[in-house]
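Novice: Kindly generate the corresponding structure for this input.
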Amino acid sequence: MVCLSCQIVVQYELERIGLTVIKVNAGGVEILEPVSTDQMQKFWVALIKAGLELMDDKKNILVEKIVSAISEMIQHPEGMKINFSDYLSGKLNLDYTYLANVFSETQRIAIEHYIIINKIKRVKQLICNNELNLTEISWKLNYSSVAHLSTQFKKVTGITPSYYKHITCKGSLQFEMCEL
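Specialist: Model (predicted):
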């Protein structure tokens, strides 16, 4: 349950079957009373209908928490001058090597590559928002330099950030203007 809409669906469905929800967050739910087998079955069906699934495997739950923490750090990195390994191990109170091994085992991608791919997705968003230049984006996402960001961007996408902006962001702006 990484996204807010997933959390809202989960809370709604739990309340709909008569449970008192204390807290819903990424990777977990706290409810006031015990859950009957019938309630659990109804909840399970409601989640499937909503396109969600209930995770009861500890490794998958941990991976969901890792994904949520990575997303949080990429979306809101302001003031976080800490590397991902320290952030994840501190946030989840587990050794980073263990976290990386569980993640790689279940997701079939190294946690470092997952982080890089998602940072580049964020860079793309920020480029198209056109509010920050590359220097500001590199600083915001804790890159050591614009050159480091650009090199990583090109390795992942095959094109430079400036070319990406030229072909993607400006093209969509022109398309939107033509529609008006």
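Novice: Only C-alpha atoms from now on, for both contacts and neighbour counts.
Specialist: OK.
Novice: tell me the centre residue of the chain?
Specialist: The residue lying closest to the centre of the chain (C-alpha atoms, centre = their mean) is S71, at 3.2 Å.
Novice: Here is the second sequence; please produce its structure so I can put it next to the first one:
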Amino acid sequence: MNTLFVKNMVCNRCIMVVQHELDKLGIAAKSVKLGEVSLTDELSVEQKDALKQALNPLGFELIDDKKSRTIEKIKNIIIDLVHHRDNDAKTNLSDVLSDRLNHDYNYLSNLFSEVEGTTIEKYFIAQKIEKVKELLVYDELSLSEIAYRLNYSSVAYLSNQFKKVTGLSPSHFKQIREDKRKPLDKV
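Specialist: This is a model prediction of the structure:
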């Protein structure tokens, strides 16, 4: 097994932290990306245990079973689409997931719902709303620019979805900024 799957890697900082832990343990990696580490050599049982012990206190977890790896891949694709590829996903989310994971969307959707207790669509919306919150706090873009960046069909649709999820209108949220953002892995 030259690929490890790591749960809760959601940003570039997570990648740097995991890379740092690998370096500290003397484990050579070809690449470290969201949720996945490609190793140059196979790990011994001792190395794998040491890595688990190093990552767990930092909020990361090595994933061994296939279902959990698939769920983590779904989450990482959605996080990447929403938080790192502004306005890049003009295509249907179900098509993106099916293409990238080589599985039928119905299988992915049922698996996600079974394991996570929510739908892929709700998770996707939650990520988009967190991105909207972030962009509102930065105060650099208008609501219409945010709607365009996140592929909403209109400002009204974004506002309605935002209010449905947060209980606040985007303008009210902006006024009371003390609403703390959730870490991406808690969405």
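Novice: The residue nearest to the centre of the first structure matches what in the second structure?
Specialist: By TM-score structural alignment, S71 of the first structure lines up with I79 in the second structure.
Novice: Next: L126 of the first structure.
Specialist: So L126 of the first structure corresponds to L135, using TM-score structural alignment.
Novice: same thing with K91 of the first structure?
Specialist: By TM-score structural alignment, K91 of the first structure lines up with R100.
Novice: what helix or strand is its match on?
Specialist: Applying DSSP states H and E as the criterion places R100 of the second structure in helix 93-101.
Novice: In that helix, which residues are buried?
Specialist: 93, 96-98 (16 or more other C-alpha atoms under 10 Å).
Novice: which residues are contacting that helix?
Specialist: Residues from elsewhere that reach helix 93-101 of the second structure (C-alpha atoms under 8 Å, 6 or more residues apart in numbering): 70, 73-74, 77, 103-105, 108.
Novice: between those, which is nearest Y148 of the second structure?
Specialist: I77 (20.1 Å; C-alpha to C-alpha).
Novice: is it true that that closest one lies in a helix?
Specialist: Yes: counting by DSSP: H, G, I helix; E, B strand; the rest coil, I77 of the second structure is part of a helix.
Novice: For it, which residues are in contact?
Specialist: By C-alpha under 8 Å, 6+ apart, the neighbours of I77 of the second structure are L97.
Novice: thinking again about what came up before, so after the helix holding R100 of the second structure, what's the next helix or strand?
Specialist: Trace forward from helix 93-101 of the second structure with DSSP H and E and the next one is helix 105-116.
Novice: mean offset of that next one relative to the first structure (after superposition)
Specialist: Per the superposition on the first structure, helix 105-116 of the second structure and its aligned residues are separated by 1.3 Å on average (mean C-alpha distance after the TM-score superposition for the first structure).
Novice: which other helices and strands contact whichever helix or strand comes after that helix?
Specialist: Moving toward the C-terminus from helix 105-116 of the second structure, the next helix or strand (DSSP H and E) is helix 120-138. Judged by 3 or more C-alpha pairs under 8 Å, 6 or more residues apart in numbering; DSSP states H and E, the packing partners of helix 120-138 of the second structure are helix 66-84, helix 105-116, helix 143-149, helix 155-166, helix 170-175.
Novice: Many thanks, we can stop here.
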